[in-house]
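Chemist: Provided below for reference: sequence and predicted model.
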Amino acid sequence: MSYNSSRGGSFLGSIPDITKNLLIINVLMWIATMALQTRGVHLDKWFALHFWQAGDFMPWQIVTYMFMHDFSSVQGGLLHLFCNMFNLYMFGALLERMLGAKRYLVYYLVCGVGAGIVQELVWQLTWVGDVASALGVSAAEAQNAINAGQIGDLADFLNLRYLTVGASGAVFGLLLAFGMSFPNLKMFIMPFPFPIKAKWMVIGYGVFELVCGTQGMMSGVAHFAHLGGMLFGILMILYWKHTGVIRKNDYI
């Protein structure tokens, strides 16, 4: 697959505007986060997504979190940022050209916000059990202690434990749209030494995230947020087809 740009020979010049600006914003936000935290200014407090019952939660975080990335270490942050930005470039640039800038941006943001909503729902379902595990008591005992206000450091627990950052949810939405647009396109996916059709790649990623999320594997990763991005992506596509925004026999 090739693309002959008429906008100049530079790398950035060959990337459509929305994807290019998303890449720039994400990189600048990560640099600012890493630089400012050395001076005691923690952008994650304001812009990372916190659990809605935590003291640090702010409504705008459901949008801003997708422009933040891992800030715990330079190495981890760079890897997190690179993986998301590479996939944003690979899949986003093509989808932007297909959908048009406005529709593409709406789709990207809906997937990212949807991923955040799903993550909040998962936290809501699991936080009492997590408190119980931390205290070594039953869920019922933990709930009674919470209701009675007997857990003094509960606010700190919620602020520190339930926090997520990253464009992954939105990127998984792009991955879904790519798979629906080019289901039979064969791609090489590491570590497999043979090509895989895009539709099987998408299904495989979805199953992998579901297994990891339900089995508690790779606990530092927001697996259900990734699935949320895919879920809201397919809902957005079905809505567009139902309302005639895109034809039912059109791309995606």
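Modeler: Arrived safely.
Chemist: From now on I want contacts and neighbour counts done on CA atoms only, so please keep to that.
Modeler: Fine.
Chemist: Can you show me the helices along the stretch 51-200 of the chain?
Modeler: 61-64, 74-87, 93-99, 101-135, 139-147, 154-161, 168-181, 198-215 (DSSP state H, counting those that start in this stretch).
Chemist: would you list those helices in TSV and tack on distance to residue 15 and mean neighbour count?
Modeler: Shown next, in TSV, are the helices of the stretch 51-200 of the chain (distance: least, C-alpha to C-alpha, whole Å; neighbours: other C-alpha atoms under 10 Å):
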stretch	distance to residue 15	mean neighbour count
helix 61-64	23	21
helix 74-87	12	16
helix 93-99	6	18
helix 101-135	12	19
helix 139-147	51	15
helix 154-161	37	16
helix 168-181	16	26
helix 198-215	22	16
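Chemist: Next up, the contacts around the residue nearest to the spatial centre of the chain.
Modeler: With distances taken as C-alpha atoms, centre = their mean, residue 169 lies nearest the centre of the chain, 2.2 Å away. Going by C-alpha atoms under 8 Å, 6 or more residues apart in numbering, residue 169 touches 66, 111, 112, 114, 115, 116, 225, 226, 227, 228, 229, 230.
Chemist: can I get those in JSON lines with distance to residue 159?
Modeler: Rendered in JSON lines, the data for the contacts of residue 169 read as follows (distance: C-alpha to C-alpha, whole Å):
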{"residue": "66", "distance to residue 159": "18"}
{"residue": "111", "distance to residue 159": "24"}
{"residue": "112", "distance to residue 159": "21"}
{"residue": "114", "distance to residue 159": "21"}
{"residue": "115", "distance to residue 159": "19"}
{"residue": "116", "distance to residue 159": "16"}
{"residue": "225", "distance to residue 159": "18"}
{"residue": "226", "distance to residue 159": "21"}
{"residue": "227", "distance to residue 159": "23"}
{"residue": "228", "distance to residue 159": "22"}
{"residue": "229", "distance to residue 159": "23"}
{"residue": "230", "distance to residue 159": "27"}
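Chemist: nearest to residue 160, of those residues?
Modeler: residue 116 (16.9 Å; C-alpha to C-alpha).
Chemist: Tally up the residues packed near the residue nearest to residue 188 when sequence neighbours are not counted, please.
Modeler: Leaving out its chain neighbours, the residue that sits closest to residue 188 by C-alpha to C-alpha, 6 or more residues apart in numbering is residue 195, at 4.5 Å. Neighbour count for residue 195, taken as other C-alpha atoms under 10 Å: 13.
Chemist: putting a second one here so we can go through both:
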Amino acid sequence: MRGAFGGAVASDRPVVTWAIIAVCVAVYALQWLIPNDFIFQNFYYANGFATTEPWRMVTAAFLHSQGNILHLGLNMYTLWIFGQALEPLLGRARFLALYLISAVGGSVGYLLLVPPALDGGVVGASGAIFGLFGAMLLVQRRRGGPMTQLWVLLAINLAFGFLVSGIAWQAHLGGLVTGAACAAVLVGTGRTQRAPLWQWLGLALVSAVLVILTVWKAGAPALS
């Protein structure tokens, strides 16, 4: 069986969503169980790691603040909401790709918009989840569904990131733009015979743009 946008779906159960939630919860437990802050120190993202340890752009999305369990709880709840809606429509592989590319997009947004003097590092699934937000907007529009509640919810969440200290709104914005770009590829190719090819090529192109932006920004002279 195939979803509305061409992805293979074995059932309506959001298995990938559950798996991501399980990994995030397990990693959060390990953050507490393994001493010397080992998990955080080895897997969080800061801009200084952009070219030397680029995998942190993804791994940071599976870590959460130990000082605030709501950071984990709210992110996982939002992931569950969007995952239930998007995964059956996109298919498991495309949904996972959307999530991971959006996570990288969040890190790239942080890289592009945070001055070196303010780079304290970042953890959390928020960038990836804002990517799902961006994707949901395009999917809902394509399907002709109501948009008002989504726009209001997006405005509230973006404003929250700008107004509350300690929140990396730059990662939110980067994830949002990246998720929307991925969704534009997935919903814009229809269900023709060649659609899967164009979808994966489009996702590869979005990923390539993120790599180019990372290399460009990381190699640019630091601005004070």
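Modeler: In hand now; what should we look at? The structure displayed is predicted, hence computed values, not measured ones.
Chemist: What does residue 106 of structure 1 correspond to in structure 2?
Modeler: Superposed on structure 2 with TM-score structural alignment, residue 106 of structure 1 falls opposite residue 97.
Chemist: Check the spacing between the equivalent of residue 182 of structure 1 over in structure 2 and residue 206 of structure 2 real quick.
Modeler: Alignment note (TM-score structural alignment): residue 182 of structure 1 maps to residue 140 of structure 2. Residue 140 of structure 2 is 21 Å from residue 206 of structure 2, where distance means C-alpha to C-alpha, to the nearest Å.
Chemist: These two: which has the busier surroundings?
Modeler: Between residue 140 of structure 2 and residue 206, counting by other C-alpha under 10 Å, residue 206 is the more crowded of the two (19 against 15).
Chemist: The more buried one against residue 182, yeah?
Modeler: Yes. Look at residue 206 of structure 2 against residue 182 with C-alpha atoms under 8 Å: they come within range, at 6.8 Å.
Chemist: Kindly indicate which of the contacts of residue 169 of structure 1 lies nearest residue 78 of structure 1.
Modeler: Nearest to residue 78 of structure 1, judged by C-alpha to C-alpha, of the contacts of residue 169 of structure 1 is residue 66 at 15.3 Å.
Chemist: got a list of what residue 189 of structure 2 touches?
Modeler: Contact analysis of residue 189 of structure 2 by C-alpha under 8 Å, 6+ apart lists 195, 198, 199.
Chemist: actually residue 50 of structure 2, sorry about that
Modeler: 56, 57, 111, 214, 218.
Chemist: so can I have TSV of those showing distance to residue 156 of structure 2?
Modeler: As requested, these are exported to TSV (distance: C-alpha to C-alpha, whole Å):
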residue	distance to residue 156 of structure 2
56	28
57	26
111	24
214	29
218	31
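Chemist: which one of these is nearest residue 135 of structure 2?
Modeler: Using C-alpha to C-alpha, the contacts of residue 50 of structure 2 come closest to residue 135 of structure 2 at residue 57, 19.8 Å.
Chemist: Turn the contacts of residue 189 of structure 2 into TSV, including neighbour count, distance to residue 85 of structure 2 and secondary structure.
Modeler: Formatted as TSV, the contacts of residue 189 of structure 2 follow (neighbours: other C-alpha atoms under 10 Å; distance: C-alpha to C-alpha, whole Å; DSSP: H, G, I helix; E, B strand; the rest coil):
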residue	neighbour count	distance to residue 85 of structure 2	secondary structure
195	19	21	helix
198	17	23	helix
199	24	19	helix
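Chemist: Now which residue in structure 1 aligns to residue 46 of structure 2?
Modeler: With TM-score structural alignment as the criterion, residue 46 of structure 2 matches residue 50.
Chemist: list the contacts for that match?
Modeler: 56, 57, 58, 61, 159, 162, 163, 164.
Chemist: closest to residue 177 of structure 1 among those residues?
Modeler: Nearest to residue 177 of structure 1 among the contacts of residue 50 of structure 1, counting by C-alpha to C-alpha, is residue 164 at 23.5 Å.
Chemist: Return the residue of structure 2 aligned against the closest one.
Modeler: Using TM-score structural alignment, the partner of residue 164 of structure 1 in structure 2 is residue 122.
Chemist: Apart from its chain neighbours, what residue comes closest to that match?
Modeler: Closest residue to residue 122 of structure 2 apart from its sequence neighbours, by C-alpha to C-alpha, 6+ apart: residue 45 at 5.4 Å.
Chemist: cool, and residue 146 of structure 2?
Modeler: Per C-alpha to C-alpha, 6+ apart, closest to residue 146 of structure 2 is residue 140, 7.1 Å.
Chemist: wait, the one you found sits on residue 149?
Modeler: No. Applying C-alpha under 8 Å, one finds residue 140 of structure 2 not in contact with residue 149, separated by 11.1 Å.
Chemist: about what we covered before: can I get the contacts of residue 50 of structure 1 in TSV with distance to residue 221 of structure 1?
Modeler: Listed next are these as TSV, based on distance: C-alpha to C-alpha, whole Å:
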residue	distance to residue 221 of structure 1
56	20
57	20
58	22
61	18
159	17
162	12
163	11
164	9
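Chemist: And those, which of them are buried?
Modeler: 56, 57, 58, 61, 159, 162, 163, 164 (16 or more other C-alpha atoms under 10 Å).
Chemist: Kindly indicate which of the residues you listed lies nearest residue 87 of structure 1.
Modeler: Distance to residue 87 of structure 1 across these (C-alpha to C-alpha) is lowest for residue 164, with 19.0 Å.
Chemist: Now do the contacts for the closest one.
Modeler: 48, 49, 50, 65, 222.
Chemist: for stretch 156-176 of structure 2, the distance to its chain's centre please.
Modeler: 13 Å (C-alpha atoms, centre = their mean, to the nearest Å).
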